[in-house]
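task: produce atomic coordinates for the following.
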Amino acid sequence: MPDFSDEAEVTRVAKRDTRAELLARRHALTGPARAAAAGRVQAELVALVRRLRPRRMTAYVPVGSEPGGPDLPAVLRAALPSGAELLLPVLRDDLDLDWAAYTGPDGLVAAGRGIREPIGPRLGVTVVAGAELVVVPALAVDRQGRRLGRGGGSYDRALARVPTATLTVVPLHDDELVEALPVEPHDRPVRAVVTPADGVRALGGGPGTAYGVAPHTSAGRTRGQ
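The predicted model follows:
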């Protein structure tokens, strides 16, 4: 049942305003700045994939100013071990996420809102539970691992199916790792972020360090946030 309390409304308004501010910052990034950030994020994620060697992982196709660049799936797939599977999300009518295997750029189609999705067989909403590495988008993440998405709730539903021991990672621009974010009960935390300046860092006391991911500390680049 939706929460209609004053406190819940304050949180929703705070989320809306924070989203608007973060999106404005992303839109203000120059083309060269976006390209440089995408290259660094890709390099860090490739190093992580090669270290973990997952047999199945998930990612997505970044759009617009999202960190990672539109060729992120191709880069990650090339880093996977032979026979491993990269799954990408397929947005359902109810805003939940189905999943399908990424087979290459020619296997993607436009799906509205700038999103590109795989055309292969749908594997079901629960297949994400079997992924060994889960890469998800967000506008920002705080130091406890709480993420702020675009408001549809799709990834919160998907993350609810992911075992707590699974490494979940969000690519961000450098100023999008913040001290705290407004949070609601349905919001699902992530275990790590990757930024151009600091690479992959574990958050919130999660299991990231068990995967060789360094913990985030106050020495990380969080100035001006």
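
alpha carbons only for contacts and neighbour counts from here, please
OK.

residues in contact with the spatially most central residue of the chain?
Nearest to the mean C-alpha position of the chain, counting by C-alpha atoms, centre = their mean, stands Val136 at 2.2 Å. By C-alpha atoms under 8 Å, 6 or more residues apart in numbering, the residues touching Val136 are Thr58, Ala59, Tyr60, Tyr155, Thr168, Val169, Val170, Pro171.

quick one: it from Tyr60, how far?
Distance, Val136 to Tyr60, by C-alpha to C-alpha, to the nearest Å: 7 Å.

Val135: what's it in contact with?
Met57, Thr58, Ala59, Tyr60, Thr168, Val169, Val170, Pro171.

kindly report the same for Ala192.
Gly145, Leu167, Thr168, Val169, Val170, Val200, Arg201, Ala202, Leu203, Gly208, Val213.

tell me the one of these nearest Asp98?
Of all the contacts of Ala192, Asp98 sits closest to Thr168, with 17.4 Å by C-alpha to C-alpha.

go through the helix or strand hosting that closest one and flag the buried ones.
In the assignment (DSSP states H and E), Thr168 maps to strand 167-171. Buried residues in strand 167-171, counted by 16 or more other C-alpha atoms under 10 Å: Leu167, Thr168, Val169, Val170, Pro171.

to compare with the earlier structure, here is another sequence to fold:
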Amino acid sequence: MHDIVSKTDLRTGMLERRAIMTPEERATAGRSLRDALLSVPEIEMAGTIAAYVSIGTEPDTGSLLFALWKRGAYVLLPRLLPDGDLDWASYEGPDSLTPGPRGCPEPTEPPRGTGAVASADVVLAPAVAIDRTGMRLGRGGGSYDRALARVGPAILTVGLVYDSELVDELPAEPHDQRVRAAATPSGGLVRFG
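Purely as a prediction, here's the structure:
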């Protein structure tokens, strides 16, 4: 129970820090993340990339998604299922999104199933914080832990966070899935062990 309480407190604190950032700061961070990620060799060569549409105060992924799509990558985006799991469908440009559950934009293309994420060459995941071992703190619903559990060990999984959200240590529970790298606006891609 100790970990759950501390994860909740950490999440609350991180989200409060995000809330005081200006829209300009978030936009600048999003552009820096886009530029850093577009030059990562695995992303440059990827045929299929599972990503996500940022919401609220998350680092902006809009221009990254568009750039990946224009580059010719097959971009998969999540669709939230009633049980909290993630189905996946293809991104066909900004006009292919519609509001989904909880206000999260989702692709309008036919769903490919929860296992579609396993076919991705790279997986980009949202995070509230990531520690130096790759432990990822999400929003608390477990959706991405389930999705990341389906991804093979050789696949690059990257959590996108602001600079201050790459921390030394986070509490972990047995179901928590690590990412293999974090991307920050100032540091670019940081790989873990």
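
hmm, which two among the contacts of Val135 of structure 1 are most spread apart?
Among the contacts of Val135 of structure 1, Met57 and Pro171 lie farthest apart (C-alpha to C-alpha), at 14.8 Å.

make JSON lines out of the contacts of Val136 of structure 1 and add distance to Arg40 of structure 1.
As requested, the contacts of Val136 of structure 1 are exported to JSON lines (distance: C-alpha to C-alpha, whole Å):
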{"residue": "Thr58", "distance to Arg40 of structure 1": "19"}
{"residue": "Ala59", "distance to Arg40 of structure 1": "17"}
{"residue": "Tyr60", "distance to Arg40 of structure 1": "17"}
{"residue": "Tyr155", "distance to Arg40 of structure 1": "24"}
{"residue": "Thr168", "distance to Arg40 of structure 1": "18"}
{"residue": "Val169", "distance to Arg40 of structure 1": "15"}
{"residue": "Val170", "distance to Arg40 of structure 1": "14"}
{"residue": "Pro171", "distance to Arg40 of structure 1": "10"}
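
between those, which is closest to Val127 of structure 1?
The closest of the contacts of Val136 of structure 1, once distances to Val127 of structure 1 are taken by C-alpha to C-alpha, is Thr58, at 9.9 Å.

now for the strand ranked longest in structure 2, which elements pack on it?
When structure 2 is parsed with DSSP state E, its longest strand is strand 74-80. Contacts defined by 3 or more C-alpha pairs under 8 Å, 6 or more residues apart in numbering; DSSP states H and E place strand 74-80 of structure 2 against strand 48-50, helix 62-71, strand 86-90, strand 105-107.

quick one: map Gly103 of structure 2 onto structure 1.
Counting by TM-score structural alignment, Gly103 of structure 2 corresponds to Gly114 in structure 1.

which element is its match on?
Using DSSP H and E, Gly114 of structure 1 falls outside every helix and strand.

which non-adjacent residue is nearest it?
Val63 (6.4 Å; C-alpha to C-alpha, 6 or more residues apart in numbering).

equivalent analysis for Ala29 of structure 2, please.
Pro185 (5.1 Å).

how about the one you found, what's its partner in structure 1?
Checking TM-score structural alignment: Pro185 of structure 2 goes with Pro196.

how close does the longest helix seen in structure 2 sit to structure 1?
Counting by DSSP state H, the longest helix found in structure 2 is helix 2-19. Following superposition, helix 2-19 of structure 2 is found to deviate from structure 1 by 0.4 Å on average (mean C-alpha distance after the TM-score superposition for structure 1).

many thanks, we can stop here.
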